[in-house]
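Undergrad: Provided below for reference: sequence and predicted model.
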Amino acid sequence: MIQVCPNGPLGHSVPLTPDDLAASVREAVAAGAQDVHLHPKDPAGNDSVAPEHVAAALTTVRAAAPGVPVGVTTREEACPDPRRRAELVTSWSVLPDHASVNWHEEGADLVADALLAHGVGIEAGIFSGTEAARRFLRWPSADRVLRVLAEVVDTDPATAATTARDLLTELAPSTRPLLLHGEHGGAWPVLRLAASLGLDTRIGLEDTLLLPDGSPAPGNAALVAVAREIVARNGG
């Protein structure tokens, strides 16, 4: 499975409004994306978990790509207080198919418990080089998540794949499906590794603004199209 991550904390170089997200996701799905990870935004362009912003993004994107699972972030930058974040998650009236929870962040268990209680699938975000894997594996409901996001934050293209393998070793005790991805300079090396291992992966302007040859990506669809070729060459 190839997930597209069409926006994120990269400012005005990525789609921000629900309409822009919908157009970008429609093109990415046509190029081969099978799942979506969004960062809903407030009017100032900041990440938000407020119910009105989540609902606007989900409703518009789903109309543009019917039948495709759509998830959202719950990263702490969207709401630094984990207790307040958990309250906001519980107040969502339009529910995503899944939501990511970063386990290196304080209060991840509170947010994850709130999502489970609200009937939202969880993508457990496990960043390399952190205590996230240990924290997640100690959580009593670790076997109830939708999938584990093995997130390689090593951006050196020469070492990112090795860092990815180390992270996968840390996550070996988990029984849940894995999605492996990198970012910036590590995005394409890690995606190639994921393809070679037969793992789900993701790509989009949240993770990299560049194609494998170093040229600027014209959009999310172009990134997905290249990722699809790489996965196909590895039998995916």
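TA: Nice, I can see it.
Undergrad: can we go C-alpha only for contacts and neighbour counts from here?
TA: Will do.
Undergrad: Now the element after the strand or helix carrying V72, going C-ward?
TA: Assigned by DSSP states H and E, V72 falls within strand 70-73. Where DSSP H and E defines the elements, the next helix or strand beyond strand 70-73 is helix 82-90.
Undergrad: That next one packs against which elements?
TA: helix 108-117 (3 or more C-alpha pairs under 8 Å, 6 or more residues apart in numbering; DSSP states H and E).
Undergrad: what helices or strands is the helix or strand following the helix it packs on leaning on?
TA: Tracing the chain past helix 108-117, the next element assigned as helix or strand by DSSP H and E is strand 121-127. Judged by 3+ C-alpha pairs under 8 Å, 6+ apart, the packing partners of strand 121-127 are strand 98-102, helix 108-117, helix 132-138, strand 147-151.
Undergrad: List the buried residues for strand 121-127?
TA: Of the residues in strand 121-127, 121-127 count as buried by neighbour count, 16 or more other C-alpha atoms under 10 Å.
Undergrad: take the one below as the second:
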Amino acid sequence: MSLRGLRVSTPVSVSVSVSLNGGRTAADGGAVPLSPPDVVESALGAVAAGAGEVLVHPRTPCGRESLSPRVVGPLLEAVRGAGVSVPLSVSAGIGAEPDPAGRLERVRSWTVLPDRAVVHFAEPGAEELAEALLARGVAVDAVVPLGGEGAGPGAVPRAEPGAVEPEPGALARFLAWPVRDPARIRLAVELAVADPALVAGLRWLPPVPLLLFGREAAAWPVLRLAARCGAGARIGAGDVLHLPDGRAARSNAELVSAALEVVGTQSAVTAWSR
């Protein structure tokens, strides 16, 4: 399906963000950085490989995700102090704080601020959390899932794309949320499958940048789709632990290098086919 009808605000070249660790644990292997020193080393390597942004899930010394200012602040300072100059993002999801009121309290108590924060619009309290972040000067990545059984309600209708309004769900909640500052909001669409129809079906998209990403088996196909339609892309050990050829990735830097190679190939093919 053609993507010509998709109206998105995108950069001229595809930017690749790196998700350093996601919700993974030590059981997922050495490619996943969990401790602050490992996060710093991994971030430096990923940026040196070409990552344009870094996303991290901060953790306590025992490995639990946390939004505490005593965890988030020192980690951000360590990464920035090591020389990482690209935008830094943190995840502000229920994995770190299940209670919506607790998430708001944590965000409002941060003493060191990230450049961006990831807000999952499938989770309760997403709108209030996004507004609290924006009020503190933190840009927001609004995550919505599309496609597959795991996407839940809010997926774009498949029978006749664009003909039916989305059902109540993450995407509908984002579209109903008033976007007052498009420059500081990005729609991060998690695709269960690399289906161009899902992206082309975003008829109600506000004028905000678009980032596409997938997890596990969907990660590399979705990255190729992002390159084809000119959206931002995301890769990293937080999303996938293998390279496009199926080999286990040794580091986030290796994943970013492979992603940029894929993006370059897809962009060249797209330019040639025009």
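TA: Received the coordinates, thanks. Since the model is a prediction, treat every value here as computed from it, not as a measurement.
Undergrad: So what does Q266 of structure 2 match up with in structure 1?
TA: In structure 1, the residue matched to Q266 of structure 2 (TM-score structural alignment) is N234.
Undergrad: before we move on, the earlier item: measure how far the strand holding V72 of structure 1 is from the centre of its chain, please.
TA: Centroid displacement of strand 70-73 of structure 1 relative to its chain, using C-alpha atoms, centre = their mean, to the nearest Å, is 7 Å.
Undergrad: and that strand, which stretch of structure 2?
TA: Aligning strand 70-73 of structure 1 against structure 2 (TM-score structural alignment) gives residues 88-91.
Undergrad: Same question for stretch 101-113 of structure 1.
TA: Matched against structure 2 by TM-score structural alignment, stretch 101-113 of structure 1 falls on residues 119-131.
Undergrad: now the strands for structure 1?
TA: Using DSSP state E, the strands of structure 1 run over 2-4, 35-38, 70-73, 98-102, 121-127, 147-151, 178-181, 200-203.
Undergrad: Using a markdown table, please lay out the ones you listed together with distance to I230 of structure 1.
TA: Formatted as a markdown table, these follow (distance: least, C-alpha to C-alpha, whole Å):
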| stretch | distance to I230 of structure 1 |
| --- | --- |
| strand 2-4 | 11 |
| strand 35-38 | 17 |
| strand 70-73 | 23 |
| strand 98-102 | 25 |
| strand 121-127 | 24 |
| strand 147-151 | 19 |
| strand 178-181 | 14 |
| strand 200-203 | 11 |
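Undergrad: Tell me which of these sits nearest to D109 of structure 1.
TA: Judged by C-alpha to C-alpha, the one of those that comes nearest to D109 of structure 1 is strand 98-102, at 8.5 Å.
Undergrad: Check how far the closest one sits from its aligned residues in structure 2, on average.
TA: In the superposition with structure 2, the average deviation recorded for strand 98-102 of structure 1 is 0.4 Å (mean C-alpha distance after the TM-score superposition for structure 1).
Undergrad: same for that strand, what does it pack against?
TA: When contacts are defined as 3+ C-alpha pairs under 8 Å, 6+ apart, strand 98-102 of structure 1 packs onto strand 70-73, helix 108-117, strand 121-127.
Undergrad: quick check: longest helix of structure 2.
TA: Ranked by number of residues, the top helix in structure 2 under DSSP state H is helix 252-273.
Undergrad: Only the buried residues of that helix, if you could.
TA: So, applying 16+ other C-alpha under 10 Å, buried residues of helix 252-273 of structure 2: 252-260, 262-264, 266-267.
Undergrad: now stretch 194-210 of structure 1
TA: Across stretch 194-210 of structure 1, burial judged by 16+ other C-alpha under 10 Å covers 194-195, 198-210.
Undergrad: cool, and stretch 14-28 of structure 1?
TA: Within stretch 14-28 of structure 1, the residues scored as buried using 16+ other C-alpha under 10 Å are 14-18, 20-22, 24-28.
Undergrad: After alignment, which residue of structure 2 pairs with A28 of structure 1?
TA: Correspondence of A28 of structure 1 to structure 2, assessed by TM-score structural alignment: A46.
Undergrad: That match touches N252, doesn't it?
TA: Yes: at 5.6 Å, A46 of structure 2 counts as touching N252 under the criterion of C-alpha atoms under 8 Å.
Undergrad: Which neighbours do these two have in common?
TA: Listed contacts common to A46 of structure 2 and N252 are V18; contacts here mean C-alpha atoms under 8 Å, 6 or more residues apart in numbering.
Undergrad: Switch the helices and strands packed on strand 98-102 of structure 1 over to TSV; also include distance to S91 of structure 1.
TA: Formatted as TSV, these follow (distance: least, C-alpha to C-alpha, whole Å):
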stretch	distance to S91 of structure 1
strand 70-73	15
helix 108-117	10
strand 121-127	16
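Undergrad: And the ones you listed: which comes nearest A86 of structure 1?
TA: Taking those one by one with C-alpha to C-alpha, helix 108-117 is closest: 4.6 Å.
Undergrad: Could you dump the helices and strands packed on strand 121-127 of structure 1 into a markdown table and include distance to G32 of structure 1 and mean neighbour count?
TA: Output for those, formatted as a markdown table (distance: least, C-alpha to C-alpha, whole Å; neighbours: other C-alpha atoms under 10 Å):
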| stretch | distance to G32 of structure 1 | mean neighbour count |
| --- | --- | --- |
| strand 98-102 | 20 | 25 |
| helix 108-117 | 28 | 20 |
| helix 132-138 | 30 | 18 |
| strand 147-151 | 20 | 24 |
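Undergrad: Of these, which is nearest P66 of structure 1?
TA: For P66 of structure 1, the closest of these is strand 98-102, at 15.5 Å, according to C-alpha to C-alpha.
Undergrad: And the contacts of the closest one?
TA: When contacts are defined by C-alpha under 8 Å, 6+ apart, strand 98-102 of structure 1 is touched by residues 69-75, 108, 111-112, 115, 120-127, 132, 146.
Undergrad: Let's see that with 6 Å instead.
TA: 71-74, 120-125 (C-alpha atoms under 6 Å, 6 or more residues apart in numbering).
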